[in-house]
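Colleague: Generate a structure from the sequence data that follows.
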Amino acid sequence: MLINETKERTWHGPVKLADSFFKRFRGLMLVKNINYALVFILPAETKANASIHMFFMLSDIDVIWLDSARRVVDFKTARRWRLYAPKGPAKYIIEGPVGLIKTLDVEEGDLISWSPSEEKKKAVPVKVSLPDGLSFEKGTNGMALTESVREVRVESR
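Modeller: Presented below is the predicted three-dimensional model:
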């Protein structure tokens, strides 16, 4: 969620952080249907580090540049295959779908905050020993999915 604290406006979409070199490098390049905001946390507050390119982007995006106090220093709708630099030094960049700036009613000097969405962890396969008579092989038993192991009953043949 993104919040314009100055105007009490909220964008309720998912928010991800680009807080490492590789996440910042990848950004939103080659992402189809951008439905989340990406907050770039830059190593230093400078104008040069906060410049962005729109090469290899599949759609236009809204961009908001913030200083270290999270105050808006610049914002615009960025078009594909162009370069952009903020008016002043920035420590944070927020990139998101077109309409984000309008939803938050962004103006220079506004205070913006964010709350990153929880990312789902990837599942890790594990081996589980099953009671005798149960198998995951096709057609070997009439096993049905159950809520807990206590509900499983093995019938002898």
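
Colleague: alpha carbons only for contacts and neighbour counts from here, please
Modeller: Fine.

Colleague: Now for residue 70: which residues touch it?
Modeller: By CA atoms under 8 Å, 6 or more residues apart in numbering, the contact list for residue 70 reads 92, 111, 112, 113.

Colleague: please give me the structure for this one as well, since I'd like to look at both together:
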Amino acid sequence: MITNETKGKTWHGTVKLADNFFKRFRGLMLVSNVNYALIFVLPAETKANASIHMFFMLSDIDVIWLDSARRVVDFKTARRWRIYAPKKAAKYIIEGPVGLIKTLEVEEGDLIDWTPTEEKGRTVPVKSLIPGKIDLNGSKNGIAMVESVKEVKAKEI
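Modeller: Reported below is the predicted structural model:
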């Protein structure tokens, strides 16, 4: 969810963070249907860091640049195969589907806030033996208590 706190307007779509190098590098390149917003958290507030390219983009997007206080410094609908830089230094960039700017009624100086959508992690079964816990892996006839790591190591040898 992204909110224009100045205007009281809210966009209720999915919001993801690009808060490390790899996520920022990938961005929205080669995404065929941009149906979520991606918030770039930049390492420094500068114009150079906040410039974007639209190479390898499969669709146009709305882009909003924010300073460290989350105030809008620039915004536009970015077209494919072009390069863009904000008017002023930015710390955050919001990239989303075309229509995001209109929905939020964005203007320079507006205060923008967001709540990232929780991503569900994948569960992976892991065998673990923790002292004082129940061992469900090694017992053939039921449950066995593991008293210490030494006891487990002794059983393995």
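
Colleague: How close are the two chains, by TM-score?
Modeller: Taking TM-score structural alignment, normalised by the length of structure 1 as the basis, the two superposed chains have a TM-score of 0.79; 129 aligned residues with a CA RMSD of 1.3 Å.

Colleague: elements contacting the top strand by length along structure 1?
Modeller: The single longest strand within structure 1, with elements called by DSSP state E, is strand 37-46. Helices and strands touching strand 37-46 of structure 1, by 3 or more CA pairs under 8 Å, 6 or more residues apart in numbering; DSSP states H and E, are strand 15-18, strand 90-96.

Colleague: out of those, deepest packed?
Modeller: strand 90-96 (a mean of 25; mean count of other CA atoms under 10 Å).

Colleague: For the residue lying closest to residue 45 of structure 2 once chain neighbours are set aside, list the residues it contacts.
Modeller: Among residues not flanking residue 45 of structure 2 along the chain, residue 91 sits closest, at 4.3 Å (CA to CA, 6 or more residues apart in numbering). Going by CA under 8 Å, 6+ apart, residue 91 of structure 2 touches 41, 42, 43, 44, 45, 46, 50, 65, 66, 67, 68.

Colleague: Which residue in structure 1 aligns with the last one?
Modeller: So the one you mean is residue 68 of structure 2. Matched by TM-score structural alignment, residue 68 of structure 2 corresponds to residue 68 in structure 1.

Colleague: what sits against that match?
Modeller: So, once contact is read as CA under 8 Å, 6+ apart, residue 68 of structure 1 ends up touching 45, 90, 91, 92.

Colleague: try it again with 6 Å
Modeller: By CA atoms under 6 Å, 6 or more residues apart in numbering, residue 68 of structure 1 lies in contact with residue 91.

Colleague: Using the three-state scheme, assign it.
Modeller: At residue 68 of structure 1 the chain is in coil, as set by DSSP: H, G, I helix; E, B strand; the rest coil.

Colleague: how close does it get to residue 6 of structure 1?
Modeller: Relative to residue 6 of structure 1, residue 68 of structure 1 is positioned 16 Å away (CA to CA, to the nearest Å).

Colleague: related to what we said a few turns ago, hmm, which two among the contacts of residue 91 of structure 2 are most spread apart?
Modeller: Farthest pair in the contacts of residue 91 of structure 2 (CA to CA) is 43 and 65. Separation: 14.2 Å.

Colleague: Among those two, which residue is more densely surrounded?
Modeller: residue 65 (28 against 13; other CA atoms under 10 Å).

Colleague: Next, the more buried one: secondary structure please.
Modeller: With three-state DSSP as the basis, residue 65 of structure 2 sits in strand.

Colleague: Can you tell me the closest non-neighbouring residue to it?
Modeller: Counting by CA to CA, 6+ apart, the residue nearest residue 65 of structure 2 is residue 93, at 4.6 Å.

Colleague: cool, residue 51 of structure 2 as well?
Modeller: Spatial nearest neighbour of residue 51 of structure 2, excluding adjacent residues (CA to CA, 6+ apart): residue 85 at 4.1 Å.
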